[in-house]
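> 3D model of this:
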Amino acid sequence: MTHPIQLGGIHHAAYRCRDARETVEWYERMLGMTYTTAFAEDHVPSTGEYDPYMHVFLDAGNGNVLAFFELPQQPEMGRDPNTPAWVQHLAFRVADEAALLAAKAHLEANGVDVLGPTWHGVFRSIYFFDPNGHRVELATDIGTEAQYAELRRVAPLMLAEWSETKQAPRHADWLHRQPGDEG
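This next block holds a predicted model:
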């Protein structure tokens, strides 16, 4: 049976920012995104409540859009103090490992602290923060079709085991071995 909702992808993902202009300029300069659209209202269209905002949209490539809201009437933005900073992040794909290393060099040359590259078995990535404190990841896939097929196969097993034990299942231990590791 076909599901009653047929998604066509993500229209946009929206986050809060401290300053719309600074955010747009940073994403253009650091990640090469194109600023495409802005909406500014005094009243929220969905609720009608008074809450002036600027909503900006950036093209992240391949039909993916990242958006931000600047909300000057709201208390200063913060983050969930019970969620580690590494958990909530925006991850963008780059073409290959050379592009990942070039991105790292570009970011560091512009004063951005970068962590990585980090090995994830079937992808490698770097991490850094935008001017709003949002963690950003650039990642490149390095796995084989067989590896991705195996991950799809064990995903339900891993979820079931995690749901029962709340401990990391070992169904994909091979992900943690880098080329040349013993074992």
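
> rest of the way, CA atoms for contacts and neighbours
Fine.

> Just say helix, strand or coil for Ala91.
Secondary structure of Ala91, reduced to three states by DSSP: H, G, I helix; E, B strand; the rest coil: strand.

> how much does the host helix or strand of Tyr127 deviate in direction from strand 89-93?
According to DSSP states H and E, Tyr127 maps onto strand 123-129. Using axes from the mean of the first three to the mean of the last three C-alpha atoms, to 10 degrees, the inter-axis angle of strand 123-129 relative to strand 89-93 is 130 degrees.

> residue closest to the middle of the chain?
With distances taken as C-alpha atoms, centre = their mean, the residue of the chain nearest its centroid is Leu90 (1.6 Å).

> Isn't that residue up against Ala139?
No: counting by C-alpha atoms under 8 Å, Leu90 stays clear of Ala139, with 10.5 Å between them.

> pretty sure Val112 is touching Phe128, no?
Yes: between Val112 and Phe128 there is a contact under C-alpha under 8 Å: 7.1 Å.

> Looking at those two, which one has more neighbours?
Phe128 (20 against 16; other C-alpha atoms under 10 Å).

> Spit out the contact partners of the more buried one.
By C-alpha atoms under 8 Å, 6 or more residues apart in numbering, the contact list for Phe128 reads 112-115, 135-137.

> another one to check against the first:
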Amino acid sequence: MAVLDQPGRDRGHDRTVNYGLPHVNVVCELRVAHGASSTPILSDEQKLAPAANDGAASPGQCLQVVRKQLEQLKDSLIPIKGLHHSANRCRDAEETRAFYEDFLGLPLACSLRRDRTEAGVETPLLHIFFQMRDGSYLAFFELPEVEFEFTEQDPSDLHIALEVGALAMKAIQIKAKAVGLEFHGPAELEALTSIYFRDPNGYVVELTTKKDEHDEVMDPERNDARGILDAWQAEKQTSA
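Okay, here's the model as predicted:
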């Protein structure tokens, strides 16, 4: 952390304190004149802080403002805003719709007909999107003229986990039993309680609820995520 008020330095000169943050260059310029109150100017390249502060403030107050803004902007330091959509091939668009919309309750939000793929292959295709509550989507492609090998994956190989509330979890289990749709679980995991379905395409769909300890288990400041990964890698090298 930079020192704002170092002894022996000329307080009549401008000083710039750069906190070295990734993705966001927050700078606090302290302009201190002899015998005058300091006037901090908080600025950054993304305009995350006010361009000027008209009120007189000490260097310590300036630092408090920066810290407060950093706390508020913690999430924005991650460049990825969130999931827009995931996309997979499907055998049949209507069968897929029946599972995700009629059974799981995700509304069909968009259907796009195209004459070519994103890679430029000319073939008819349908791209369908099912919307989740947070505004993200599960999407699927049906390409009748392009071969694709559908295989039933093990959950540890490939699956998508969708969060639901406790009441919704119970309701979906009751609904599944009523319509004869098989599922596995509930499975008690470190921070989640989950059940598992296979959709009409063979993909594993996990429905999960958070346990009370979820946030603590998933907090990288408390769970030693990096240390556990490093130990795993070291053990693999030792046993190789």
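
> Once they're superposed, tell me the TM-score.
After superposition, the two chains reach a TM-score (TM-score structural alignment, normalised by the length of the first structure) of 0.79; 163 aligned residues with a C-alpha RMSD of 2.4 Å.

> what ranges do the helices span in the second structure?
For the second structure, the helices defined by DSSP state H occupy 59-72, 93-97, 166-179, 214-217, 225-239.

> Tell me which of these approaches Asn18 of the second structure most closely.
Set against Asn18 of the second structure and scored by C-alpha to C-alpha, the helices of the second structure come closest in helix 59-72, at 11.0 Å.

> Tell me which residues of the closest one come out buried.
Across helix 59-72 of the second structure, burial judged by 16 or more other C-alpha atoms under 10 Å covers 59, 62-63, 66, 70.

> next one: stretch 136-143 of the second structure
Going by neighbour count (16+ other C-alpha under 10 Å), the buried part of stretch 136-143 of the second structure is 137-143.

> try stretch 138-157 of the first structure
Buried positions in stretch 138-157 of the first structure, judged by neighbour count with 16+ other C-alpha under 10 Å: 138-141, 147, 151.

> okay, now the counterpart of Glu25 of the first structure in the second structure: neighbour count?
Under the alignment (TM-score structural alignment), Glu25 of the first structure pairs with Ala98 in the second structure. Using other C-alpha under 10 Å, Ala98 of the second structure has 16 other residues around it.

> Nearest to Met30 of the first structure among the buried residues of stretch 138-157 of the first structure?
Closest to Met30 of the first structure out of those is Leu138 (11.7 Å), distances taken as C-alpha to C-alpha.

> aligned partner of the closest one in the second structure?
Taking TM-score structural alignment, the alignment pairs Leu138 of the first structure with Leu207 from the second structure.

> At which residues are the strands of the second structure located?
Assigned by DSSP state E, the second structure shows strands spanning 15-18, 26-31, 39-44, 85-89, 108-116, 122-131, 137-142, 160-163, 184-188, 192-198, 204-210.

> Matching Cys65 of the second structure against the first structure, which residue comes up?
Actually, residue 65 of the second structure is Val. It isn't Cys. In the first structure, Val65 of the second structure lands on no residue (TM-score structural alignment).

> meant to ask about Leu162 of the second structure
Matched to the first structure by TM-score structural alignment, Leu162 of the second structure sits across from Phe92.
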